[in-house]
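A.B. asks: Quick one: sequence and predicted model below, then my questions.
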Amino acid sequence: MKAGIYDPYLDTLGGGERYMMTVADCLNKNGYQVDVFWKDESIKRKIKERLNIKVERINFTPETFNSSGYDLIFFLSDGSIPFLTAKRNILHFQVPFHGVDGRKLLNRIKLRRINHVVCNSFFTKKFIDQEYGVNSKVIYPPVAVDSFKPLKKENLIIFVGRFTDLLHNKRQDILIEIFKKMKIKDWKLMIVGGDEEGKRYVADLKKKARGFPIEIITNPRFNDLKHFYGQAKIFWTAAGFGVDEEKEPEKTEHFGITTVEAMSAGCVPVVIKKGGQPEIVSEGRNGLLWTSEEELREKTLRIINNQSEWLKLSKAAQKKANDFSEKRFCQELRRLTE
């Protein structure tokens, strides 16, 4: 059997790319010969270093995307609907597109060739179903939860996510400003992520952080990332801050893979109550949710000053993270493709 994978954003090496490359790996393990359509085979080395996904048995082809001749196509949409001609066709959405004329006649015709529409969260699903008139399935992203373990914890708050000041801005600037105002004695903030889309943004963040116990790390290897998570006590997010998520859902965190990674390493998530984050974190059970700067400061200080609450939430976070394992993902994908 032959499967093809298409991801137009593969070189960003973010959470969405982990999703797509895990699809490739799972299909390969299920007996498929897998082709990934990408122009530069050097991406294989970067996938191994940054995402820790083995792609040695996956073929990366520079050919222009063509779905004919395949038993299965798994296609990541950029908002458009492709015309797919494989025996089975799966269309995947990771962004809650809206206002793109999704129900126009041509799209309805193309969707007749699609066997399944898959979203990465119920948050994304709500907007995709409304926009395109479909009933999509949700398969939560795969997280390598077994790769992350708590180490000797330090007084460290961490955020992990790509650097960009474009559509998917993670609002690292807000986290830096809030941390500076808090003036927490003997604590450090670490901001980590890929900078392929945001080198100027990183330079600006470094200026904002100058003179404070704030470290900004770009393009870490996977082993380094594991170490950072293992040391940190608290995980922050702010994507979607100041945004009306009903009007601009694309500016939120649509799921939150790095939140789950951090939880599996024993970090307590204190994350913004936007997008897909509430599907991962339950208030007071396995983490904390915030909606204002004041609430983020208050809840962070609360667990800093209450070791027993931090420990309870840390253990619960590790347990919850297992719900998003790669094993679970491959099982759900297999049921979809059988």
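C.D. replies: Cool, the structure landed.
A.B. asks: switch to C-alpha atoms for all contacts and neighbour counts from now on
C.D. replies: OK.
A.B. asks: In the stretch 201-338 of the chain, what residue spans correspond to helices?
C.D. replies: For the stretch 201-338 of the chain, helices defined by DSSP state H, counting those that start in this stretch occupy the ranges 222-231, 257-264, 293-304, 307-321, 326-337.
A.B. asks: Packed most tightly, which of those helices would that be?
C.D. replies: Using mean count of other C-alpha atoms under 10 Å, the stretch among these with the largest mean neighbour count is helix 257-264, at a mean of 28.
A.B. asks: second one coming, line it up with the first:
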Amino acid sequence: MRIAVIGAKGLPAQQGGIEHHCQELYPRIVEQGHQVDLYARSSYTGSLFRDTVNGVRVISIPSLNLRGLDALSCSFLGTLSTIAGFQEQPYDIIHFHALGPSLFSGLPRLNTKSRVIVTCHGLDWARAKWGRTSRWILRQGERNALKFADDMIAVSEDLQDYFQTTYSRDTHYIPNAPASYAASDPAFQFVQSWGLQPQKYFVFLGRLVPEKRPDLLLEAFATLKQTDWKLAIVGGDSDSQGYAEMLKQQYASNEIVFTGELVGAKLAEVVRGAGLLVLPSDVEGMPLVLLEAMNENVPVLASNIEVHQKLLANGRGLLFEAGEVAACQQRLQWAIEHSKALALMAEAARQHVQAVYNWDEIVQQTLAVYDRALMLSSSQGEQERQMSQV
């Protein structure tokens, strides 16, 4: 099977849930004998050359490194490349990830018999960083996905319910699973270089964008009565530089550190050393950050949006009312005072994630969607052939 991937920034994954999703998924698909070409942004890979990452051919193409236009320009050019006949053989599957890139999901119908699959990782138009025009484009991407995709995948049951309730469209629920963190320093020297003590700090991990609500966590932390815990804010901006700079100017202190974006062993060390990982988001698809922390036996606190409620049910973590600073502050204070209870929650969470979220199963489920789309295509082709003979 020949598969083209549109919508990921590139590989190796540096930041972004979609990139980590693709980094886990597609090398495993390659191992099963399939060919995968991932069309990447040159602004992300730093190159215009073709590379191979764990068996996946990464094809970097020009893109506009401007707010909102980078993703669209790369997705447009990548889609054109899949249908222009440059390849030795046409693609069997063209897989779009996210609603923005799905704006171009109808183009393959113009010149190929490739089957189109769309994975929705979240309702991107609901993210606070986008203005009116960007929201309209993302909404149109959603409509085009519904119109042109041969099949759709949702990474959470909430997203699956959304498409069924809103459009009466069936989708396949195939969740994310946690990636494995790199080996890290058991002495936590990097953590301590920031003035942090293992098990004595909260950590926020994610892009510094409004919908992930780092501002809410920062405000809640500032009102805590304790004095010996600190807060680490880990992540870079994403078309949100002004917002990120505002947070740093308003909250940077001896008790709050902004590490910027971390990867590899340094990221693993900061997460593993945390006493509590906090995800206060207003909007999420299936948060890999949460799954990975749970997999690492790190206690978690999250806003009570529906996807978080399902992940942390049955005592697998703490929840607070989304958007409520006081509720978040109360949970942080409780966590400081109940380390033994947190440890029990973390172990229950680890066992749940390892039992339910498995990349090998996700690969098989994804390949089954591909096979189904190709089977329907063959059936339709046979019907058309028979009709032409009548």
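C.D. replies: Okay, I see it. Only a predicted model underlies this, so the values are computations on that prediction, with no experimental measurement involved.
A.B. asks: hang on, the earlier thing: and of the helices of the stretch 201-338 of structure 1, who's closest to Ile5 of structure 1?
C.D. replies: Across the helices of the stretch 201-338 of structure 1, Ile5 of structure 1 has its closest neighbour in helix 326-337 (13.7 Å, C-alpha to C-alpha).
A.B. asks: picking up where we left off before, will you turn the helices of the stretch 201-338 of structure 1 into TSV that also has distance to Gln130 of structure 1?
C.D. replies: Shown next, in TSV, are the helices of the stretch 201-338 of structure 1 (distance: least, C-alpha to C-alpha, whole Å):
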stretch	distance to Gln130 of structure 1
helix 222-231	37
helix 257-264	24
helix 293-304	32
helix 307-321	29
helix 326-337	22
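A.B. asks: And the ones you listed: which comes nearest Arg45 of structure 1?
C.D. replies: Arg45 of structure 1 lies closest to helix 222-231 among the helices of the stretch 201-338 of structure 1, at 12.3 Å (C-alpha to C-alpha).
A.B. asks: what's that closest one aligned against in structure 2?
C.D. replies: Under TM-score structural alignment, helix 222-231 of structure 1 corresponds to residues 264-273 of structure 2.
A.B. asks: before we move on, the earlier item: out of the helices of the stretch 201-338 of structure 1, nearest to Phe97 of structure 1?
C.D. replies: Closest among the helices of the stretch 201-338 of structure 1, once you apply C-alpha to C-alpha, is helix 257-264, at 19.3 Å.
A.B. asks: check contacts around Arg28 of structure 2.
C.D. replies: 360, 363 (C-alpha atoms under 8 Å, 6 or more residues apart in numbering).
A.B. asks: and it, helix, strand or coil?
C.D. replies: helix (DSSP: H, G, I helix; E, B strand; the rest coil).
A.B. asks: how much space between it and Gln35 of structure 2?
C.D. replies: Distance check for Arg28 of structure 2 against Gln35 of structure 2: by C-alpha to C-alpha, to the nearest Å, it reads 11 Å.
A.B. asks: now Ala220 of structure 2
C.D. replies: 48 Å.
A.B. asks: can you check Cys74 of structure 2 too?
C.D. replies: In terms of C-alpha to C-alpha, Cys74 of structure 2 sits 21 Å off from Gln35 of structure 2.
A.B. asks: In terms of neighbours, single out the busier of the two.
C.D. replies: Taking other C-alpha atoms under 10 Å, Cys74 of structure 2 and Gln35 do not tie; Cys74 has more neighbours (27 against 18).
A.B. asks: Which of the three states applies to that one?
C.D. replies: helix.
A.B. asks: what's the answer for Ala13 of structure 2, then?
C.D. replies: With three-state DSSP as the criterion, Ala13 of structure 2 reads coil.
A.B. asks: I figured it hits Ala40, correct?
C.D. replies: No. Using C-alpha atoms under 8 Å, Ala13 of structure 2 makes no contact with Ala40, being 11.0 Å away.
A.B. asks: So which of those two has more stuff around it?
C.D. replies: A count of neighbours by other C-alpha under 10 Å puts Ala40 above the other of Ala13 of structure 2 and Ala40, at 29 against 19.
A.B. asks: Which residue of structure 2 is paired with Ile157 of structure 1 in the alignment?
C.D. replies: In structure 2, Ile157 of structure 1 lands on Phe202 (TM-score structural alignment).
A.B. asks: Pull up the gap between Ala179 of structure 2 and Glu296 of structure 2, please.
C.D. replies: For Ala179 of structure 2, the distance to Glu296 of structure 2 - C-alpha to C-alpha - is 10 Å.
A.B. asks: Cool, thanks, signing off.
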